[in-house]
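> Provided below for reference: sequence and predicted model.
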Amino acid sequence: MFAISLGDDKAELRPLEVWQDEEFLAHMDRARELVDPWIPFASFATDRESARALLRRYAEKQAADTGRLYGIWLEGTLVGGVLFRIFDTASGNCEIGVWLEPAAQGRGLITRAAERLIDWAVYERGMHRVEWDASAANTRSIAVAKRLGMTSSTRAWSRHAESTHLTPRGRPTGDDGNGQTGPKARNPGFLPCPGRASDAS
């Protein structure tokens, strides 16, 4: 299994693929109450057929290098996810989206997973701007955006890269806080990627 550890609590970031449609639907059913008020993501997966169609759509995005979808597993259970809704290599801009089911809140899972995606987009793919779209009423989402070092312009939060590198939390570019330099020193592992054309959406 292609997976990246998100910490010592058995949380993992993995590609979310078409064959996982049943697991994804069960997760969406648990997350629906929390997700639906803010984004229509869960409403696109109401049965196995629609769940599979959503996963396939992101598989096609990954194949075209225009988006990606990853799940967050906690102790073997799918509890949330992160994605690139937009991934535009020509402009150097991308938009990250996130969601979580209620039982997994309060553990920092979204922050940790989003950090992985942002680092990969900037350090590996040379993105210059990462956007985060959040309603002004969605205080949890805004809090995560702030923790990720994003700044606000109306409801669009963003982080800019300087010379294709970010400076997270005020550290010098590539400094992991312990004197090590380079993006992989600060964030080893990056994203699980079993070939660019095999994601799930």
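Received it, and whenever you're ready, just let me know what you need.
> CA only for contacts and neighbour counts going forward, please
Noted.
> Mind jotting down where the strands sit in the chain?
4-5, 11-15, 68-74, 77-88, 93-100, 129-133, 151-153, 156-160 (DSSP state E).
> Show me how far stretch 52-65 is from its chain's centre.
15 Å (CA atoms, centre = their mean, to the nearest Å).
> Contacts only, for the spatially most central residue of the chain.
Centroid check for the chain by CA atoms, centre = their mean gives Val82 as the closest residue, at 2.7 Å. If a contact means CA atoms under 8 Å, 6 or more residues apart in numbering, then Val82 has 69-72, 96-99, 110, 113-114, 117 as its contacts.
> between the strands of the chain, which one is nearest to Ile39?
strand 93-100 (8.9 Å; CA to CA).
> Who are the packing partners of the closest one?
helix 21-35, strand 77-88, helix 109-119, strand 129-133 (3 or more CA pairs under 8 Å, 6 or more residues apart in numbering; DSSP states H and E).
> 6 Å instead?
Counting contacts by 3 or more CA pairs under 6 Å, 6 or more residues apart in numbering; DSSP states H and E, strand 93-100 is packed against strand 77-88, strand 129-133.
> who touches the last one?
Right, the one you point to is strand 129-133. By CA atoms under 6 Å, 6 or more residues apart in numbering, the list of residues contacting strand 129-133 from outside reads 93-96, 155-160.
> For these, please prepare a markdown table with the additional fields distance to Met28.
Formatted as a markdown table, these follow (distance: CA to CA, whole Å):
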| residue | distance to Met28 |
| --- | --- |
| Asn93 | 28 |
| Cys94 | 24 |
| Glu95 | 21 |
| Ile96 | 19 |
| Arg155 | 25 |
| Ala156 | 25 |
| Trp157 | 25 |
| Ser158 | 27 |
| Arg159 | 29 |
| His160 | 32 |
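> Take this one as well and set it beside the first:
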Amino acid sequence: MFAKSLGEDGAELRPLEPWQAEELLAHMDRGREFVGQFIKFPDRATDLESSRSLLQSYAEKAATDTGRIYGIWTDGTLVGGVLFRTMDVAMGVAEVGCWLEPSAAGKGLVTRAARMIIDWAVEERGIHRIEWVVASENAASIAVARRLGMTKDGVLRESYLHRGKRHDLEIWSVLAPEWRAARQPS
């Protein structure tokens, strides 16, 4: 297994795998309502079996090169993560997603982790378009998209039903040439 440093604060990015289902469940239990405000992810990991199943689905995506999931750890504790919810290498398109428990919010962890996996997708896998799909009310996630240099492509009005409420979804993206240009030292 590998661990990539996310900076001087000791945070690390590592793959999340099925054998870590218990750790994922404990993490979700700490932040379920916060994480679940806008995404269904915590509703898919409600007990050990469903947590393992969720991680197994991403192990299968990794095996078929259609997605990946990574955890963010601080001081040895899983506090959030980033993922490629979808990844179509032939088309050169991938959707990045994220989540954090409340104790980890506001520290730049998601931005740093997303940069790392986007760099990998663009440079190693040849992905041309990285997408970020976010509920319009999710100001924190929109701020990450902006920090990543993404452009707002549009809004899908009331297209996302979550916990009984319809949400507008914003589509943000960055293209590989834009990503590379922004990563060059000035």
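That came in fine, so what should we check first? Since the model is a prediction, treat every value here as computed from it, not as a measurement.
> Let me know the TM-score between chain one and chain two.
Here the superposed chains carry a TM-score of 0.89, computed using TM-score structural alignment, normalised by the length of the second structure; 171 aligned residues with a CA RMSD of 1.3 Å.
> related to what we said a few turns ago, out of the contacts of Val82 of the first structure, who has the most neighbours?
Ile72 (28 neighbours; other CA atoms under 10 Å).
> wait, isn't that one in contact with Leu16?
No - contact criterion CA atoms under 6 Å: Ile72 of the first structure and Leu16 do not qualify, at 8.8 Å.
> which other helices and strands contact the longest helix along the first structure?
For the first structure, the longest helix by residue count, based on DSSP state H, is helix 48-64. Judged by 3+ CA pairs under 6 Å, 6+ apart, the packing partners of helix 48-64 of the first structure are helix 21-35.
> Can you list the buried residues in the helix it packs on?
21, 24-32, 35 (16 or more other CA atoms under 10 Å).
> And for Leu169 of the second structure, the neighbour number?
Close neighbours of Leu169 of the second structure, defined as other CA under 10 Å, add up to 20.
> pretty sure it is touching Glu137, no?
No - Leu169 of the second structure is beyond contact range of Glu137, at 8.8 Å (criterion: CA under 6 Å).
> now Trp99 of the second structure: how far from Met1 of the second structure?
Distance from Trp99 of the second structure to Met1 of the second structure, counting by CA to CA, to the nearest Å: 22 Å.
> err, Gly92 of the second structure, not the other one
Applying CA to CA to Gly92 of the second structure and Met1 of the second structure gives a distance of 27 Å.
> neighbour count winner among those two?
Between Gly92 of the second structure and Met1, counting by other CA under 10 Å, Gly92 is the more crowded of the two (17 against 6).
> Nearest spatial neighbour of the more buried one, chain-adjacent residues omitted?
Using CA to CA, 6 or more residues apart in numbering and skipping the chain neighbours, the partner closest in space to Gly92 of the second structure is Ile127 (4.2 Å).
> what sits against the equivalent of the one you found over in the first structure?
By TM-score structural alignment, Ile127 of the second structure lines up with Met127 in the first structure. Met127 of the first structure makes contact with 92-93, 121 under the criterion CA under 6 Å, 6+ apart.
> nearest to Ala63 of the first structure, of these?
For the contacts of Met127 of the first structure, the nearest to Ala63 of the first structure is Ala121 (16.0 Å; CA to CA).
> Please give the number of neighbouring residues around the closest one.
Counted with other CA under 10 Å, the neighbours of Ala121 of the first structure add up to 26.
> State the distance from Asp29 of the second structure to Thr74 of the second structure.
17 Å.
> ok, the closest residue to Val82 of the first structure other than its chain neighbours to Asp176 of the first structure distance?
Once flanking residues are discounted, Val82 of the first structure sits nearest to Val98: 4.4 Å by CA to CA, 6+ apart. Distance of Val98 of the first structure to Asp176 of the first structure, computed by CA to CA: 24 Å.
> Then Ala31 of the first structure?
For Ala31 of the first structure relative to Asp176 of the first structure (CA to CA), the value is 34 Å.
> Ok, Ile142 of the first structure next?
Here Ile142 of the first structure is placed at a distance of 24 Å from Asp176 of the first structure (CA to CA).
> out of the two, which sits in the more crowded spot?
Ile142 (22 against 17).
> give me the number of residues near the nearest residue to that one once chain neighbours are set aside?
Leaving aside its sequence neighbours, Ile142 of the first structure sits nearest to Ala134 (CA to CA, 6+ apart; 6.5 Å). By the criterion of other CA under 10 Å, Ala134 of the first structure has 20 neighbours.
> returning to what we had before: what would the helices and strands packed on strand 93-100 of the first structure look like in a markdown table with distance to Asp47 of the first structure?
Formatted as a markdown table, those follow (distance: least, CA to CA, whole Å):
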| stretch | distance to Asp47 of the first structure |
| --- | --- |
| strand 77-88 | 17 |
| strand 129-133 | 27 |
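> Nice, that's everything, thank you.
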